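[1] just to be clear, the model below is a prediction. Sequence and coordinates:
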Amino acid sequence: MNASIFEQGMPPTIANHVPLSPLTFIERSAAVYPDYPAVVHGTTRRTWAETWTRCRQLASALEKRGLQPGQTVAAMLPNIPAMFEAHFGVPLAGCVLNTLNIRLDAEAISYMLAHGEAKAILVDPEFAQVINDAVALLDDKPLIIDVFDLEFLGETQGIGEVEYEALLAEGEADYAYTLPKDEWQAISLNYTSGTTGKPKGVVYHHRGAYLNAVSNILEWAMPHHPVYLWTLPMFHCNGWCFPWTIAANAGVSVCLRKVDPKRINDLIVDEKVTHFSGAPIVLNGLVNLPADQKREFDHPVKVTTAGAAPPASVIAGVEKLGIEVTHVYGLTEVYGPVTVCAWREAWNELPLESRAKIKARQGVRYHMLEALCVADPLSLEPVAKDGETIGEILMRGNNVMKGYLKNAEATEKALEGGWYHTGDLAVWHADGYIEIKDRSKDIIISGGENISTIEVEDAIYSHPAVEEAAVVAKPDEKWGETPCAFVKLKIGYGEITEADIIAHCREHLASFKVPKTVIFSELPKTSTGKIQKFVLREEAKQH
């Protein structure tokens, strides 16, 4: 068959077809807005021109130290300027950035360094001992680069061969970097939590990072030069691709070493923060900040929340503070968030509580996600859009991972049938919006009935004394499983008993969904604020 006339005499060339890479974003912002602020960290203030220079110096220095394209550079850093710079400097050298979860122990970190074959690692002094212990377990020792934070940590003892600022001084400010020849080239490596078995190494490519970074701007209607507060760890899905998003929009990255509700509130006021992101636990911290620590602000502030389905009561509480909430949803395997509860003007007329319930839905696909559906995981047939039939959330698009590093079998299973299988169970509403009901591993089956832990948690959260809640399955001889609730109460409330919580749930839930057990305790969390239900399941079994 002859080629179409539109395929004749017009081959792609470097003039009209180039690989997509988010590295071009910082190049543009530094050229167009060289004197605009880029990074804030305490008294440290750097422009886009200065940040771009430092990123090129980092790339150059890594190359001079013997790092080769395609090799891994790890980072064990909190949200500080060096972590932001690594998102550009490392891939500018053709290397792959592996941001490590700063809450993990030495054994887990050692596994990741070995599995990812890290040749260098950037280390904050706060995590020096963990890295020392992790590296001691390795046969192939990486180059350790100390990253001191004098303003916030003072003078500290290094464990590395070179300190970060000295390393930058080794690099050339006009480093002749090259952009990737293939947009399928890896840009970063992110490890899953590994709650079952060894953590899997999720590989991102330049194209996906580029597209998801742009999608963040579109879904949030983010204006030029936003002031973005780093409440979300940059190690988590590369900060949901926001380092690249902020570069694309020539915004300001306000760094934050540690999530602290008072510090967040202060920075929103003092730095005129316009945007931030975080798990519902971060929002909960702001809602429950003591009155004497709260400072009012009169400028528009927006937050995206994800990581766990946010209770409607938490969304309502945040909006009462004057912060507009956008609910997004995603996973490590899809570069962070890829769905959004896209807002409709008609919903503005609804009462606050009704708006909050709508905002608790996971919504519709990002612009850059090709397809999203709720379907039977085996037949791949979409479920009815009735808001009741439960299926698995499936995704397809350029912002789905390359795959799992050194694990072809897991990659094939995750992408079976031409879809990425999320493992999240949801319903599909008539308007096309999806709503998660549970992780497939979290759903409670009691007497043959499926119980959504999220639905039960929403009911518990509506009790005015509850600050945090999580519901898991508890083995039961008669029913197979029953709901077991773990609850943290707000400070200052009177005596609240198990019977009080159960009675409250009876007013909001069908009887079979009401928790049979309520345990009052602190809730274990991951570094990104997700409640560790696997820990609670074990506690429920022992109770």
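    Structure's in. What do you need? Numbers count the residues shown, from 1 in each chain.

[2] use CA for all of it now, contacts and neighbours both
    Will do.

[3] show me where the stretch 151-300 of the chain has its helices.
    164-170, 206-220, 237-240, 242-248, 261-270, 280-287 (DSSP state H, counting those that start in this stretch).

[4] mind checking which of those is nearest residue 193?
    Residue 193 lies closest to helix 237-240 among the helices of the stretch 151-300 of the chain, at 11.4 Å (C-alpha to C-alpha).

[5] from the contact counts, what lies against the closest one?
    strand 186-191, strand 336-340 (3 or more C-alpha pairs under 8 Å, 6 or more residues apart in numbering; DSSP states H and E).

[6] try it again with 10 Å
    helix 81-92, strand 96-99, strand 186-191, strand 201-205, helix 206-220, strand 275-278, strand 323-331, strand 336-340 (3 or more C-alpha pairs under 10 Å, 6 or more residues apart in numbering; DSSP states H and E).

[7] need the ones you listed in JSON lines with mean neighbour count and distance to residue 498, can you?
    What follows is these, written out as JSON lines (neighbours: other C-alpha atoms under 10 Å; distance: least, C-alpha to C-alpha, whole Å):
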{"stretch": "helix 81-92", "mean neighbour count": "25", "distance to residue 498": "45"}
{"stretch": "strand 96-99", "mean neighbour count": "28", "distance to residue 498": "42"}
{"stretch": "strand 186-191", "mean neighbour count": "26", "distance to residue 498": "38"}
{"stretch": "strand 201-205", "mean neighbour count": "26", "distance to residue 498": "42"}
{"stretch": "helix 206-220", "mean neighbour count": "23", "distance to residue 498": "41"}
{"stretch": "strand 275-278", "mean neighbour count": "22", "distance to residue 498": "30"}
{"stretch": "strand 323-331", "mean neighbour count": "22", "distance to residue 498": "31"}
{"stretch": "strand 336-340", "mean neighbour count": "26", "distance to residue 498": "36"}
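
[8] between these, which one is nearest to residue 361?
    Using C-alpha to C-alpha, the nearest of the helices and strands packed on helix 237-240 to residue 361 is strand 323-331, at 7.3 Å.

[9] nearest to residue 167, of the helices and strands packed on helix 237-240?
    Of all those, helix 81-92 comes closest under C-alpha to C-alpha, at 11.7 Å.

[10] surely residue 484 touches residue 517?
    Yes. With contact defined as C-alpha atoms under 10 Å, residue 484 reaches residue 517; the gap is 4.8 Å.

[11] ok, and the closest non-adjacent residue to residue 150?
    Once flanking residues are discounted, residue 150 sits nearest to residue 156: 7.9 Å by C-alpha to C-alpha, 6 or more residues apart in numbering.

[12] repeat for residue 455
    Nearest to residue 455 is residue 437, by C-alpha to C-alpha, 6+ apart, at 7.2 Å.

[13] tell me which other helices or strands the helix or strand that neighbour falls within touches.
    Element membership of residue 437, judged by DSSP states H and E, is strand 434-439. When contacts are defined as 3+ C-alpha pairs under 10 Å, 6+ apart, strand 434-439 sits against strand 364-365, strand 371-375, strand 391-396, strand 420-428, helix 453-461.

[14] then this one, side by side with the first:
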Amino acid sequence: MHAMRRCPRLETFLNGGNGNLSALSLMPRVRTTLVGPQKNAQHGWHVHPVVHGDVMELMGDRSNQDPAEIKNYCPNVRSLWSGIKHFAYPISVIPFARHQGRGSVFNSVGEKTVLTYANIFEAHADEFPDAVAIACGDVEVTWSQYDEHAARLAAAFEINGLGEHSKVGMFMYNCPEYLITQYAAFKNRVTPVNVNYRYLDDELLYLLDNADCEALVFHSSLGDRIQRIAHRLPKLRLLIEVLDSSSAGVIGAIPWESVLDDHDPATRIVRGVDDLYMLYTGGTTGMPKGVMYPMGSFTEGFLGFYTNSAGLPAITSIEGVTALAKMIHTGSGQPVGMPCCPLMHGTGVWLGALVPHLMAGKVVLLEGQSFDAAEMFRVVEHHGVGTLIIVGDAFARPMVQALKQQSDTGTPFDTSAVKMIMSTGAMFSSDIKAEIFEYMPTTVVMDILGSSEGGMGQTMATKANINTTAKFGAMPNTKVINFETGKEVVAGSGEQGMVGVSGSGVPIGYYKDPEKSDRTFRSFDGVRYSFPGDMAVVEADGTITLLGRGSNCINTAGEKVFPEEVEEAVKTHDVVADCLVFGIPDERFGQRVVGVASVNPGERIPTGEEVIAYTKTKLSSYKVPKQLVFVTTVPRAPNGKADYGTARTLFEEAQGSSQS
């Protein structure tokens, strides 16, 4: 029989008084039962706070009470609001004492572990140790292995002097080691930095230097680039090499396997909501920038995305996340997601990995370094993938082709497990969605309007209801602002504005770039918004139609190409005097990079192919123009500003002449 003990301050807090949660810390660390009920006189409902060992349950006695309403009465109670179905149904569970041992989710008496990815993952490793966390080819990593490997890597970071806000670069193709490195960084309060594996020497040097990377985990097939630039990065103190198809060879690098073998798992530590998360952009409006988020709001934002999409109430505790994950695993089974796009981009790592891992899901990775739709569908069949994450038409078109070709053989792919296709980062055309539904009629498509700087809208499509291309339902905290008038765009007016999103998910800013931060993250009517640069109109029904980026950024297969960077590279050719680069529509990739150029007086005019080949030695292949036309003079305004409209016309005329 447990001893019973009253806690008046706690009861006062729970039932409408001025108490606070510090009462939890007054609880003795013994098995205790807190008696009740206590009546809230103003609202006419009762709460029974009952403590059993290390947890406290709040019991409500009104069967018709709305949990959200009760939450408003006690807004400071962090809990899992699971609803009141009958008398004495648990409304919430609040920890008040520290568990001992590896499975602890409490920091100290009265101090609950904060809601961050590392803390959630550790709880999942304890609750679902044998469930598969990552699958890639023949390799499967269970949740206990995921946690242990990350803890060993975290120990290596700590021994090498990496701690809070230190940076570790991840220069890898999709692989389990990428996600393990990210988790290890989360564990040690280190900031993971995504590095585009397409970057060549100068691009790579810029990003690693700009990010202040002190460690780098990389694939050995990319090691030659590291070897050439490492001596120019004085802050880089730790190189860890993941062996893939090429042999190791970077001087001073430690093999991945040795790092795991030589270090015991790091002890779990206390972490904070202000730990830094950072994702480098693809250079949409200039050179790549590190978008900074506080880890607490970053985690809560994706947890909110998950629960909102599933029509579930908000969850604000580790215990709540674990309880929901257990319910999902027991009911519909473990979530299985597949990022078909690179983990180095936000779409892949956020929607493809961090979202399914919130519920202790399995993340299935493709082995190939480029997208193969037929391979993808074979892996979908093998693992029973429930959610596919893609980047618009560049992935959807090959998927349609693979589905058609396989169907024509008489043995179509089994896609019955795929309940949802999630897409963001590039246009997903309505006609391509329709073709997808012909082969996958029960699948739902979620098309998301978002960027590294925040999510702004989404739309759902089914076989029976296919939405218009580039039309999205706005999030509750999304506005379209006309900065010329300083007012919000009026629905149905046809007026154009810039899409902005507010709320706790707005980033801190860009790393080491306060001026760019001030332009992108600014206030409207006293509220701070993120304005990544997307232009749109608001339709009469309240939906928003995306017009594109205000800048001349080119989006090719989800990769962002900044024209001025390409133009400068082309102009380093000996005979090129000037150049303008832009995107034109492309059936598969959304946009294709092309351009016009002129030569210095008296110089011979080279072929476009010759200059393109030269540019490939300077830039990543996706940035290089696919076509280049030479003109007498590159069009510019008197003030020197580029005239992209005329340049595009000149290119189209040249193409027409060559085809006639």
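    Arrived safely, thanks for sending. Computed from a prediction, not measured in an experiment: that's the story for all the values here.

[15] can you calculate the TM-score here?
    Between these two chains, after superposing, the TM-score reads 0.74 (TM-score structural alignment, normalised by the length of the first structure); 453 aligned residues with a C-alpha RMSD of 3.7 Å.

[16] which of the helices and strands packed on helix 237-240 of the first structure sits closest to residue 13 of the first structure?
    Here helix 206-220 is closest among those (C-alpha to C-alpha), at 18.0 Å.

[17] mean shift between the closest one and the second structure?
    Comparison of helix 206-220 of the first structure with the second structure after fitting gives an average deviation of 2.6 Å (mean C-alpha distance after the TM-score superposition for the first structure).

[18] biggest helix in the first structure by residues?
    Across the first structure, the helix with the greatest residue count (assigned by DSSP state H) is helix 48-64.

[19] what span of the second structure is the next helix or strand after that one aligned with?
    Once the chain leaves helix 48-64 of the first structure, the next helix or strand it forms, by DSSP H and E, is strand 72-76. Aligned by TM-score structural alignment, strand 72-76 of the first structure falls on residues 167-171 of the second structure.

[20] mean deviation of the matching stretch from the first structure?
    Mean for stretch 167-171 of the second structure is 0.5 Å (mean C-alpha distance after the TM-score superposition for the first structure).

[21] and that stretch, how far from the chain's centre?
    The chain centre lies 16 Å from the centre of stretch 167-171 of the second structure; the measure is C-alpha atoms, centre = their mean, to the nearest Å.

[22] ok, now stretch 90-103 of the first structure?
    16 Å.

[23] also stretch 151-162 of the first structure?
    For stretch 151-162 of the first structure, the distance to the chain centre is 28 Å (C-alpha atoms, centre = their mean).

[24] before we move on, the earlier item: distance to residue 177 of the first structure added to the helices of the stretch 151-300 of the first structure, as a markdown table?
    Listed next are these as a markdown table, based on distance: least, C-alpha to C-alpha, whole Å:
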| stretch | distance to residue 177 of the first structure |
| --- | --- |
| helix 164-170 | 15 |
| helix 206-220 | 15 |
| helix 237-240 | 22 |
| helix 242-248 | 17 |
| helix 261-270 | 35 |
| helix 280-287 | 38 |
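
[25] thinking residue 132 of the first structure is in contact with residue 143, fair?
    No. In this structure, residue 132 of the first structure is not within contact of residue 143 by C-alpha under 10 Å, at 11.9 Å.

[26] ok, these two, which is more surrounded?
    residue 143 (20 against 16; other C-alpha atoms under 10 Å).

[27] that one -> the second structure?
    By TM-score structural alignment, residue 143 of the first structure lines up with residue 238.

[28] for residue 355 of the first structure, pull up the helix or strand it's in.
    Going by DSSP H and E, residue 355 of the first structure is part of helix 352-359.

[29] residue 99 of the first structure and residue 79 of the first structure, how far apart?
    11 Å (C-alpha to C-alpha, to the nearest Å).

[30] who touches both of the two?
    233-235, 239 (C-alpha atoms under 10 Å, 6 or more residues apart in numbering).

[31] from those residues, which single one is nearest residue 223 of the first structure?
    For those, the nearest to residue 223 of the first structure is residue 239 (19.1 Å; C-alpha to C-alpha).

[32] need the counterpart of that closest one in the second structure.
    Aligned partner of residue 239 of the first structure by TM-score structural alignment: residue 349.

[33] how about residue 386 of the first structure?
    Under the alignment (TM-score structural alignment), residue 386 of the first structure maps onto residue 492.

[34] for its match, which non-adjacent residue is spatially closest?
    Per C-alpha to C-alpha, 6+ apart, closest to residue 492 of the second structure is residue 540, 3.9 Å.

[35] tally of neighbours for the residue mapped onto that neighbour from the first structure?
    Using TM-score structural alignment as the criterion, residue 540 of the second structure maps onto residue 430 of the first structure. Counted with other C-alpha under 10 Å, residues neighbouring residue 430 of the first structure total 11.

[36] and residue 644 of the second structure, by the same measure?
    With other C-alpha under 10 Å as criterion, residue 644 of the second structure counts 18.

[37] one more: residue 336 of the second structure?
    Neighbours around residue 336 of the second structure, by other C-alpha under 10 Å: 28.

[38] if I look at it, how far off is residue 363 of the second structure?
    6 Å.

[39] give me the common contacts of these two.
    By C-alpha under 10 Å, 6+ apart, the residues touching both residue 336 of the second structure and residue 363 are 132-135, 352-353, 356-357, 383, 385, 387.

[40] got those residues as TSV, with distance to residue 561 of the second structure columns?
    Converted to TSV, those look like this (distance: C-alpha to C-alpha, whole Å):
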residue	distance to residue 561 of the second structure
132	36
133	33
134	31
135	31
352	23
353	25
356	29
357	30
383	34
385	31
387	28
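
[41] which of these sits closest to residue 10 of the second structure?
    residue 357 (34.8 Å).

[42] please name the residues that touch the closest one.
    117, 120-121, 124, 133-134, 143, 325, 335-337, 350-351, 363.

[43] in TSV, list those residues along with distance to residue 11 of the second structure.
    Putting those into TSV (distance: C-alpha to C-alpha, whole Å) gives the following:
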residue	distance to residue 11 of the second structure
117	32
120	30
121	33
124	32
133	41
134	45
143	39
325	31
335	39
336	43
337	44
350	41
351	41
363	44
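
[44] so which of those are in strands?
    If you go by DSSP state E, those have 133-134, 336-337, 363 in strands.

[45] how far does stretch 263-277 of the second structure sit from its chain's centre?
    That offset, for stretch 263-277 of the second structure, works out to 20 Å (C-alpha atoms, centre = their mean).

[46] so what sits against both of residue 484 and residue 517 of the first structure?
    Joint contacts of residue 484 of the first structure and residue 517 (C-alpha under 10 Å, 6+ apart) are 471, 474, 540, 543.

[47] what subset of the residues you listed is buried?
    The neighbour count (16 or more other C-alpha atoms under 10 Å) marks 471, 474, 540 as buried among these.
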